[in-house]
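Peer 1: The sequence and its predicted three-dimensional model are supplied below.
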Amino acid sequence: MNDGGLPAVLITAFAERPLQGNGAAVVALARPASSGWMQAVAAQLRQSETAFLLPLEGLLPEAEAAGDWALRWFTPSCEVPLCGHATLASALALGHWGLLQPGGTTRLHSRSGPLLVSLSPAAAGCAQLVLPSAGLEPSPLSVELGPLLGMTPLRSWRSALGYGVALLPPEFDLPSLDGEALAGQLPGELRQGLVLMQALGDSADAPALQGLKADYQLRFLAPGLGINEDPVTGSAHALVAPWWCDLLGRDRVVGWQPSPRGGGMVCDRLSSGMIRLSGSGQLLWDGRLSAGVDAAEPVDWSCCLPGPA
């Protein structure tokens, strides 16, 4: 894997068509790389996130690895503990490289624990991933948010992920929001992540995914993570999907993200409390990364080691 460079792809995740959705680069490592090297690669590739996959036997004896993978995510400016779209892209990349078969399942061990991913047995380019949901705690957000939006949110919450969440009235024009401009004006406590969401109700214009009409839509801003606006955000949907499930009285909801690139996912609440996200991805480019891993830098992937059974 080293002689000709490292396999690398760019996949637009949660995208029904090419050039929609959220771009994620995925790099397959042959051995553990340092945080500094991975951050430098992510800064050069300049996607919302770049995912780095390492066969788990690179960290554990093969008998304990069971064919699983270690996974880490980097924005252009920092490492993040959870990323949904780059996890979907990682599953699709493994399928593209012939390392995960249609209908197959594997675990990706991350800072947020083991994440189960699978490829659709029938639909090419479709995958599922199971993410934790951090839970929402009712909380007032910055008093500056209402004036910035020109409208007071109906309700607001905070979460363990560090995201603020605001429910907006149906009359607010969320698709027309200038996310880039708003991101630059957010107060400090909202810069790590702000979810702006609203119900779609019976709107005839609600988009459909996998034959199902979207129930809600959201926009996600995170200038503190180096991402003014994330086009489609799996972690944000996993966070708010349980609230929408409770509101609508069912365990499946469909979320849409009307950002300039747009995309969405089907969200299923599992009995474990985890959220299964189903979505499509599109391969944009396929190549090899020539920048060799710097063996002189210290390496620590202990964050991805499985915990006690």
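Peer 2: Everything's here; your move.

Peer 1: hey, let's count contacts and neighbours off CA atoms from now on
Peer 2: Fine.

Peer 1: Tell me how many other residues crowd L161.
Peer 2: 17 (other C-alpha atoms under 10 Å).

Peer 1: Let me fix that, I meant to ask about P170.
Peer 2: There are 13 residues near P170, going by other C-alpha under 10 Å.

Peer 1: again with W285
Peer 2: 11.

Peer 1: One more: the one 3 residues further on?
Peer 2: Close neighbours of R288, defined as other C-alpha under 10 Å, add up to 15.

Peer 1: any idea which helix is longest in this protein?
Peer 2: helix 234-248 (DSSP state H).

Peer 1: Who are the packing partners of it?
Peer 2: Judged by 3 or more C-alpha pairs under 8 Å, 6 or more residues apart in numbering; DSSP states H and E, the packing partners of helix 234-248 are helix 84-96, strand 252-257, strand 263-269, strand 275-289.

Peer 1: what would the ones you listed look like in JSON lines with distance to L239?
Peer 2: Converted to JSON lines, the helices and strands packed on helix 234-248 look like this (distance: least, C-alpha to C-alpha, whole Å):
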{"stretch": "helix 84-96", "distance to L239": "11"}
{"stretch": "strand 252-257", "distance to L239": "11"}
{"stretch": "strand 263-269", "distance to L239": "10"}
{"stretch": "strand 275-289", "distance to L239": "8"}
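
Peer 1: Pasting the second one now:
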Amino acid sequence: MKISIFQVDAFSNQLFKGNPAAVCPLNEWLSDELMQNIAQENNLAETAFIVPANEGYEIRWFTPTVEVDLCGHATLASAHVVFHELGYKGDFVNFHSPRSGLLTVTKRGAEFVLDFPSDTISQIDVEPIHSSGLSKAPRAVYKGKTDYLFVYDAEADIRALQPDFEALKIHPVRGIIVTAPGEKVDFVSRFFGPACGVNEDPVTGSAHTTLTPYWSSILGKTTLSALQLSQRSGSLTCTLKGDRVEIAGESVLYLRGEINV
């Protein structure tokens, strides 16, 4: 069986920046085992699989080791493929996730705008365990649906963190979001997810469903500029709209091909 595959650098307008995601358009769903094997073979943070349904697409996302509930950059990459490679007409496309519900992506000039559910976070006490795997302790800790949010004082703190990925696996969450006020943007972040097979994700769209409501409450504004401080780096514009978050970014195609399974 031959399957089309595309690789897109999301949240960037330059190749080799942003976050690379693979996208496999399908006519019908493959077995979970086969999709997981394809994602493992791709060895990217996420591989998205999409199937036409209800004038849009169903979507699922896999890291090299697990299926995940929500992935922003691979959804943006999927929209790039739908509009630019599959000839989709219109200004927006609806993706439906069995785990996260309706996800709409709107084409706005060179950008794609993701409409995702906002995370709900609660502050918890900073405990010694929260320093496990990190070179500096956070000053505040919040718990979201799937991740911890660790807050630091300055952008320099985020840049200087030296994570021990094995030690980070002790935390009972999908990943650790670390964040601080930005020097040239509203906020900066990094994302560590060794428990789900991604040591450091270059640009994490889903993490911004947690970051946006937090920084909106701190800064008193609903539209924020963001920078993820990975080696590849990525820029995002985030807007809080009630219980939804709009996350906007650009994308560029790296690869189109075919796999044999």
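Peer 2: Received it, and whenever you're ready, just let me know what you need. Fair warning: this is a prediction, and the values are worked out from it, not measured in the lab.

Peer 1: where does the TM-score land?
Peer 2: Overlay of the two chains. TM-score (TM-score structural alignment, normalised by the length of structure 2): 0.93; 260 aligned residues with a C-alpha RMSD of 1.8 Å.

Peer 1: picking up where we left off before, nearest to R31 of structure 1, of the helices and strands packed on helix 234-248 of structure 1?
Peer 2: Nearest to R31 of structure 1 among those is strand 275-289; the distance by C-alpha to C-alpha comes to 14.2 Å.

Peer 1: What residues of that closest one count as buried?
Peer 2: 275-283, 289 (16 or more other C-alpha atoms under 10 Å).

Peer 1: so who does G234 of structure 1 touch?
Peer 2: 83-85, 277 (C-alpha atoms under 8 Å, 6 or more residues apart in numbering).

Peer 1: now do 6 Å
Peer 2: Residues in contact with G234 of structure 1, defined by C-alpha atoms under 6 Å, 6 or more residues apart in numbering, are 84-85.

Peer 1: Tell me the counterpart of it in structure 2.
Peer 2: Aligned counterpart of G234 of structure 1 in structure 2: G205 (TM-score structural alignment).

Peer 1: Select, out of the helices and strands packed on helix 234-248 of structure 1, the one closest to L148 of structure 1.
Peer 2: strand 252-257 (20.2 Å).

Peer 1: just to revisit the earlier point, after superposing, tell me the mean distance of the longest helix of structure 1 to structure 2.
Peer 2: Superposed on structure 2, helix 234-248 of structure 1 shows a mean distance of 1.0 Å to its aligned residues (mean C-alpha distance after the TM-score superposition for structure 1).

Peer 1: what angle separates that helix from strand 263-269?
Peer 2: 60 degrees (axes from the mean of the first three to the mean of the last three C-alpha atoms, to 10 degrees).

Peer 1: List the buried residues for helix 234-248 of structure 1?
Peer 2: For helix 234-248 of structure 1, by 16+ other C-alpha under 10 Å, it's 234-242, 244-245.

Peer 1: A79 of structure 2 -> structure 1?
Peer 2: By TM-score structural alignment, A79 of structure 2 lines up with A91.

Peer 1: what's near enough to touch the closest residue to its match other than its chain neighbours?
Peer 2: Spatially, and ignoring its direct neighbours in sequence, A91 of structure 1 is nearest to V117 (6.3 Å; C-alpha to C-alpha, 6 or more residues apart in numbering). V117 of structure 1 sits next to 105-106, 128-129 when contact means C-alpha under 6 Å, 6+ apart.

Peer 1: Fine, thanks again, bye for now.
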